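build me a model:
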Amino acid sequence: MSADADAGTGAERGRVGGAGRAPGAGGGRLGRLGAHDAAARRLVDELIGRAVRGLPAMRLPAHRDGFVFTLRGDPPVAAGTSLRYAAIVALGVRHLPADRRKEALGGATVGELVTALTGRLEDTGPAAVTSLGDVALVCWAAAETGHSRLELALDRLAEADPADGRAVYTVDAAWTVSALAAVRDAGGPPAAERHLGRAGRRLLDGLRRGGLYSHEVGGTGLVPRYRAHVGCFADQVYPVQALARLGGDREVAAAAAVAERICAAQGAAGQWWWHYDARTGGVVEGYPVYSVHQHAMAPMALLDLADAGGPDHLDAIARGVRWLAAPPETGRSLLPGRAPGEPVTTWRKVARSDPRKAVRGVRAATTGLRPGWRLGSLDRRFPPVAIDRECRPYELGWLLHTWLVPSPRE
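Okay, here's the model as predicted:
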């Protein structure tokens, strides 16, 4: 197999069925959403088309990380680079038809992108990739595309993942499980299966008494004590996805319990809130509300859970998607101007007019002292009326991955 040709990746070999369908066509997840809520389906269809057209503006062909960190402002200006965002783009773009893959990647193939990402894992010294989450995402992309350098990525993942009981960030732990589950599904080596067993147990054991995750698992010490009880939305959805993909009755039941908590807490207009108390399952602070949570990350986790035999949360998914078009906080859509070639799919978030993030800090501290303790005056002083005019490539990658990945039901 040639790692540099799209013909060598799993999506193109047909291992992942349905990859040749045009976005928005046919059944699958989009069909299930459309049968449940036609308006939400139309919005996702539009977002997918805009993502394909917008990704080339985020591409950095001359840079090894492949993609910018963000497009910020109106009109948008590129800033920074991101290896992990490029890996997420690879996970999403691989599900597009061949011509649209190249369109989204500015003429490159998915194989070429993953080759560049795995090459970054060979760097040493100051350029070395040491983040467990970054390595896990690259490994996941290599596994899903059947890349010839998967063994290298697996070796680096084993090196990056501490085996001595040290704490790791919950999101990194979840991505490690998802990556190794993809390796298992591709018929990976026994060592990867053993690593998956350890990583899965760590994630299961990290679930707190309140039915949610805090910001770290496998130990303590990464997070200041005053907010050690707090877990963000990402700390919930990535474990739901990972446990669902891991499979097994205990794992799916744990994922379903977390999903039930966040769905019960969902806002009246479909908002997926930001910070939770892992001890009680309550909301610590709702804002910001992020667009990517609404159109991609929440649906991604909940749909993976349903595909694993867990409960179906299509109502919550549809409400979350519809929030983008008419957020009551601002009265303005999170979709910027829809001109041809517009590189921004959605504005990044609705946030409080609180540039120093004081509300989040205060609420972490007060709920740490007494669960549920909220200072209502903060809501009045810092209303959630600010729109963050920014868009990042991982938002588009997860969007494509969420809605175009074929499910076992197909």
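
going forward, measure contacts and count neighbours with C-alpha atoms only.
Fine.

ok, now which ones touch the residue minimising distance to the centre of the chain?
Residue closest to the average C-alpha location in the chain (Cα atoms, centre = their mean): residue 297, at 4.9 Å. The neighbours of residue 297, taking Cα atoms under 8 Å, 6 or more residues apart in numbering as the test, are 234, 237, 398-399, 402.

would a markdown table of those residues with neighbour count and distance to residue 64 be doable?
Converted to a markdown table, those look like this (neighbours: other Cα atoms under 10 Å; distance: Cα to Cα, whole Å):
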| residue | neighbour count | distance to residue 64 |
| --- | --- | --- |
| 234 | 19 | 27 |
| 237 | 26 | 29 |
| 398 | 25 | 21 |
| 399 | 27 | 23 |
| 402 | 25 | 26 |
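
another for comparison:
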Amino acid sequence: MSVTGGGSLARTDGPRLRRLAETDPAARDVVAELLRRALRGLPRMRTSEDGGFVFTMRGDPARPAGTSVRYAAIVALGAAFLPEDDQRAALGGDSVAEVVGALVARLGDTGPGEITSLGDIALICWAAAETGHGALEPALARLAAADPPGERPGERPVFTVDAAWVASALAAARDAGAASGTASGTEGHLERARDRLLAGLDGRPLFAHEVGGTGLVPRYRAHVGCFADQVYPVQALARIGDDRSVAAADRVAGRICAAQGAAGQWWWHYDARTGGVVEGYPVYSVHQHAMAPMALLDLADAGGDGRLAAIARGVRWLTAPAETGASLLPGGEPGEPVMTWRKVARDDPRKVVRGVRAASTRLRPGLRFRSLDRRFPPVAIDRECRPYELGWLLHTWLSPTARE
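Reported below is the predicted structural model:
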């Protein structure tokens, strides 16, 4: 795909968009419009203090709030597929190499600015591997120090999303080493990361919120896994690429696709023991246009089922959600900093429905108390947009790696 003209997509004929167009031209047009919005919106999400990215743009009109290293790394992963001139237009004057360089440099910081989150470190390593950064090896050493092997299996619980990002980062480093003809030295760590994810299923159809042990989440919701807990491991296992990993990823993908809503919704909370839906809302726009397609298309690249019809249904939900009737694609005029509204949610600010359904399904799988649907209808639109949503959108649809 070629991107020119300061954020105007001159051609939208990349391999993934072509495949989507063959299945559903209307869904392809939605994605093309979202890509145009992403390139307009990203420059407004840079922070003036450190050249990073805001945590969110909130409200109407949208205003920036907070900062996020994690989101900066995800933006870099997506913008890496742009030509350098378009990278600079999208990133407020910087190239992806400069953004990644600043992130890698921060891995050496100590004190108040030290990056300690395993997921953040993994994402920075992933971005460094994808972009061929010269300091990849010390970054990987930092990742290894943050994710040491346990003496016994199951003694070091890790959040599932973090575990998946570690595996994706190491798979990218392996591939970078193979492409450059150098040994990455990550084989042992990658094998442990793969085995941790596979063990996280433990005979269940889906992932819970943690792998490798217990204790990170309350007992009443230990059986629950969110949508992110499914798609990031599917992506990681697909990128690792051996037969066992791809087969496990395909099984998980099949379950979440079977549970997809009639209008294309990718639901939020699942029972990892049964594969059933614990609570459907919120439905997030980034799941619809980026995260589900990203995982499923990476799986197709690895030989799994691409499930393009499910991807198309999810994308089309954005334009007219059955729950609200209001599109999650506001404005769209040049200068508008919001790409999509963040989610459709229940009118339930205290998250009562999620808590009750987690506790009830812990005792009896499938128990839902359907009166909660009437008491807390999914009619609220979260008027917010975060940079990682744009990063994963670019990463998903600009990727040149899809196989025809």
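
superposing both, give me the TM-score.
In this superposition the chains share a TM-score of 0.95, using TM-score structural alignment, normalised by the length of structure 2; 392 aligned residues with a Cα RMSD of 1.4 Å.

one step back: let me know the closest of the contacts of residue 297 of structure 1 to residue 170 of structure 1.
residue 234 (8.6 Å; Cα to Cα).

so how far is the biggest helix by length in structure 2 off the chain centroid?
When structure 2 is parsed with DSSP state H, its longest helix is helix 160-180. If you compare the mean C-alpha spot of helix 160-180 of structure 2 with that of the full chain, they lie 15 Å apart, counting by Cα atoms, centre = their mean, to the nearest Å.

which residues touch it?
Helix 160-180 of structure 2 is contacted from outside by 118-119, 122-123, 125-127, 129-130, 132, 183-184, 186-187, 189-190, 193-194, 196-197, 207-211, 228-229, 232-233, 235-237, 239-240, using Cα under 8 Å, 6+ apart.

identify each buried residue in that helix, please.
For helix 160-180 of structure 2, burial by neighbour count (16 or more other Cα atoms under 10 Å) applies to 160-177.

off-centre distance for the following helix or strand past it?
Next in sequence after helix 160-180 of structure 2, counting helices and strands by DSSP states H and E, comes helix 187-201. The chain centre lies 19 Å from the centre of helix 187-201 of structure 2; the measure is Cα atoms, centre = their mean.

in structure 1, point out the residues matching helix 187-201 of structure 2.
Helix 187-201 of structure 2 corresponds to residues 193-207 of structure 1 when matched by TM-score structural alignment.

list the contacts of that stretch.
With contact meaning Cα under 8 Å, 6+ apart, stretch 193-207 of structure 1 is reached by 158, 170, 173-174, 176-177, 180-181, 184, 213-214, 216-218, 239, 243, 246, 251, 254.

one more time with 7 Å, if that's ok
173-174, 176-177, 180-181, 184, 213, 217-218 (Cα atoms under 7 Å, 6 or more residues apart in numbering).

now for these, which pair is the farthest apart?
Farthest apart among the contacts of stretch 193-207 of structure 1 by Cα to Cα are 184 and 213. That separation is 25.0 Å.

buried residues of stretch 377-386 of structure 1, list them for me.
Neighbour-count burial for stretch 377-386 of structure 1, counted by 16+ other Cα under 10 Å, picks out 378, 382, 384-386.

just give me the match in structure 1 for residue 157 of structure 2.
Using TM-score structural alignment, the partner of residue 157 of structure 2 in structure 1 is residue 167.

not counting sequence-adjacent ones, nearest residue to its match?
residue 219 (4.0 Å; Cα to Cα, 6 or more residues apart in numbering).

structure 2: which residue goes with the one you found?
Using TM-score structural alignment, the equivalent of residue 219 of structure 1 in structure 2 is residue 213.

ok, now residue 317 of structure 1?
Matched to structure 2 by TM-score structural alignment, residue 317 of structure 1 sits across from residue 311.
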